[in-house]
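Q: sequence and predicted structure below; questions after.
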Amino acid sequence: MADAKICGITTPEALDAAIEGGARFVGFVVYPKSPRFLTLDKLAALAARARGRVETVLVTVNADDALIASAAAAAQPDWIQLHGVETPKRVAEVRPFARRGAIKAAGIASRADLETTRPYEPVTDMFLFDAQAPKDGLPGGNALAFDWTVMSGARIGRPWLLAGGLTPGNVKQAIAVSGADLVDVSSGVESAPGLKDPLLIAQFLAAAEV
């Protein structure tokens, strides 16, 4: 059993499906290259619809101060996720823009990659472990999985989400193999890039036994 984050929400229908299905978190992406990118107006509307019903995550990638400030003002997020190559210093700078804290994403291919997160522990409230991004690809949402056994028994100094290639069909196995308490899905519940399918969201949440 794991709590779930439905990431890359772009429509009220997907948001409602995530909330009604029992998701703990929903993610709103403000990375312009992503097919799940939200303008500030859309971000504000979806965040207002979600507020008080589910924990909201503002998903950023190497965002500058202006984008962080404007997006945080629009979303008033519970969490800010940093999915780029941000340094621990940058995480500490961005963290105050969210009510609850920062989530730092890391690309994982082997157990050794987990050691790269150690310097982030003092300034990070949660980690998100994803497959490493393909060259010239998006930093996340690529429907790529990594070897979940890497996480089995790993000692991580913060709560963490398992991400990368999860679907309604494999999330139960992923939880069992990795030991994850938290899971994150984006492309695995989409009918097209950037378009979440409410039925797939419901199926994913049921499979994760949220």
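A: All right, it came through fine.
Q: contacts and neighbour counts: CA atoms only from here.
A: OK.
Q: could you pull out the helices for the protein?
A: 12-21, 40-50, 65-75, 88-94, 171-178, 198-207 (DSSP state H).
Q: dump the ones you listed to TSV, plus distance to residue 150 and mean neighbour count.
A: Formatted as TSV, the helices of the chain follow (distance: least, CA to CA, whole Å; neighbours: other CA atoms under 10 Å):
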stretch	distance to residue 150	mean neighbour count
helix 12-21	28	20
helix 40-50	34	18
helix 65-75	32	17
helix 88-94	23	16
helix 171-178	7	18
helix 198-207	22	21
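Q: got CSV for the ones you listed, with distance to residue 156 too?
A: Putting these into CSV (distance: least, CA to CA, whole Å) gives the following:
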stretch, distance to residue 156
helix 12-21, 27
helix 40-50, 30
helix 65-75, 27
helix 88-94, 16
helix 171-178, 13
helix 198-207, 25
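Q: nearest to residue 137, of the ones you listed?
A: The closest of the helices of the chain to residue 137 is helix 65-75. By CA to CA, the value is 21.5 Å.
Q: tilt between that closest one and helix 40-50?
A: 40 degrees (axes from the mean of the first three to the mean of the last three CA atoms, to 10 degrees).
Q: what's the closest of the helices of the chain to residue 119?
A: Of all the helices of the chain, helix 88-94 sits nearest to residue 119, with 6.7 Å by CA to CA.
Q: for the protein, which segments count as strands?
A: 3-7, 25-29, 55-60, 79-82, 101-108, 126-131, 160-162, 182-185, 190-192, 195-196 (DSSP state E).
Q: in TSV, list those strands along with distance to residue 120.
A: Output for these, formatted as TSV (distance: least, CA to CA, whole Å):
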stretch	distance to residue 120
strand 3-7	21
strand 25-29	21
strand 55-60	17
strand 79-82	12
strand 101-108	8
strand 126-131	9
strand 160-162	13
strand 182-185	19
strand 190-192	31
strand 195-196	31
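Q: below is structure B, check it against A:
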Amino acid sequence: MPTAAIKICGISTGDALEAAIRARAAYIGLVFFAKSPRAVSPAEAARLSERVAGRIGRVGLFVDADDALLGDAVGAAKLDALQLHGSETPERAAQLRARFGIPVWKALSVATAADVARADAYAGAADLILFDAKTPKGALPGGMGLSFDWSLVANWKGPLAWGLAGGLEPGNVAEAIRLTGALLVDTSSGVESAPGVKDEARIAAFCAAVRSAS
């Protein structure tokens, strides 16, 4: 099994960024959603992006964002991909993909097989589907440390590339990869010591666990 690509989401400090690079993650996630404890402004994201220097991919996370915020963030942070974490339709995903000319990842909240089946509608509109856990009504759309029944996406053979998120941490990510065959894994709260506070040792342990699963 090839080694899964790793995304460390919710990076908001230089130390966390450097920890992700040292641990050989493929991507960092920059959260442009003001209600999140991991949120960064376009200006803060720009300062972090200046330190990247081609060493890691930059994915911007958005929740039903308007074009003005998206444009500001893409320009400031030199994003390599957009991750849509709200109720964005396939039409909206396709529109943003065409406008900004970078890959679009669509996160889908999963609790049932019907939720997984929604991914098919994004064929040709998004570049990657990220299957995430469904959070309680009124809660933030991600970063809650919740997982879902991984058997729902075990070796999913849909029309798009896909990744796995939701409750992944150093102690369970290897099992998650073995059960699902995911080729990308995404963590945020699973490598934190407190909400929004990344733990460098947990980032290193998570990345090592991913590599142990291949």
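A: Perfect, I can see it now. Source: prediction; values computed, not measured.
Q: and the TM-score between them?
A: For these two chains in superposition, a TM-score of 0.96 is obtained (TM-score structural alignment, normalised by the length of the first structure); 210 aligned residues with a CA RMSD of 1.3 Å.
Q: closest one to residue 188 of the first structure among the helices of the first structure?
A: helix 198-207 (8.0 Å).
Q: reformat the strands of the first structure as TSV; add mean neighbour count and distance to residue 174 of the first structure.
A: Converted to TSV, these look like this (neighbours: other CA atoms under 10 Å; distance: least, CA to CA, whole Å):
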stretch	mean neighbour count	distance to residue 174 of the first structure
strand 3-7	25	13
strand 25-29	25	19
strand 55-60	25	22
strand 79-82	26	22
strand 101-108	24	15
strand 126-131	24	12
strand 160-162	24	8
strand 182-185	26	9
strand 190-192	15	19
strand 195-196	22	21
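Q: minimum distance to residue 14 of the first structure: which of these has it?
A: Of all the strands of the first structure, strand 195-196 sits nearest to residue 14 of the first structure, with 5.8 Å by CA to CA.
Q: so how far is residue 94 of the first structure from the aligned residue in the first structure for residue 71 of the second structure?
A: Matched by TM-score structural alignment, residue 71 of the second structure corresponds to residue 69 in the first structure. Separation of residue 69 of the first structure from residue 94 of the first structure (CA to CA, to the nearest Å): 9 Å.
Q: aligned to residue 127 of the first structure, what sits in the second structure?
A: In the second structure, residue 127 of the first structure lands on residue 129 (TM-score structural alignment).
Q: list the contacts of the nearest residue to residue 29 of the second structure once chain neighbours are set aside.
A: Of all residues not flanking residue 29 of the second structure in the chain, residue 9 sits nearest, at 3.9 Å (CA to CA, 6 or more residues apart in numbering). Taking CA atoms under 8 Å, 6 or more residues apart in numbering, we find residue 9 of the second structure in contact with 28-31, 186-188.
Q: so which of those residues comes closest to residue 16 of the second structure?
A: residue 28 (9.5 Å).
Q: hang on, the closest one packs against residue 55?
A: No: using CA atoms under 8 Å as the test, residue 28 of the second structure is too far from residue 55 to be in contact (10.4 Å).
Q: centre-most residue in the second structure?
A: residue 186 (5.0 Å; CA atoms, centre = their mean).
Q: that one and residue 136 of the second structure, how far apart?
A: Note on residue 186 of the second structure: its distance to residue 136 of the second structure, by CA to CA, is 20 Å.
Q: who's in contact with the match of residue 127 of the first structure?
A: By CA under 8 Å, 6+ apart, the neighbours of residue 129 of the second structure are 105-108, 119, 160-163.
Q: next, count neighbours for residue 159 of the first structure.
A: 14 (other CA atoms under 10 Å).
Q: who are the contact partners of the residue nearest to it when sequence neighbours are not counted?
A: Counting by CA to CA, 6+ apart, residue 159 of the first structure lies nearest to residue 126, which is 5.0 Å off, once chain neighbours are set aside. For residue 126 of the first structure, the contact set (CA under 8 Å, 6+ apart) comprises 102-104, 158-161.
Q: and of these, the nearest to residue 3 of the first structure?
A: residue 161 (9.0 Å).
Q: counterpart of that closest one over in the second structure?
A: Residue 161 of the first structure maps onto residue 163 in the second structure, by TM-score structural alignment.
Q: try residue 28 of the first structure
A: Superposed on the second structure with TM-score structural alignment, residue 28 of the first structure falls opposite residue 30.
Q: kindly report the same for residue 8 of the first structure.
A: In the second structure, the residue paired with residue 8 of the first structure is residue 10, using TM-score structural alignment.
Q: burial check on that match, number of neighbours?
A: Residue 10 of the second structure: 31 neighbours (other CA under 10 Å).
Q: for residue 193 of the first structure, same thing?
A: Counted with other CA under 10 Å, residues neighbouring residue 193 of the first structure total 16.
Q: could you find the closest non-adjacent residue to it?
A: residue 35 (6.1 Å).
Q: distance of the one you found from residue 97 of the first structure?
A: With distances taken as CA to CA, residue 35 of the first structure is found 24 Å from residue 97 of the first structure.
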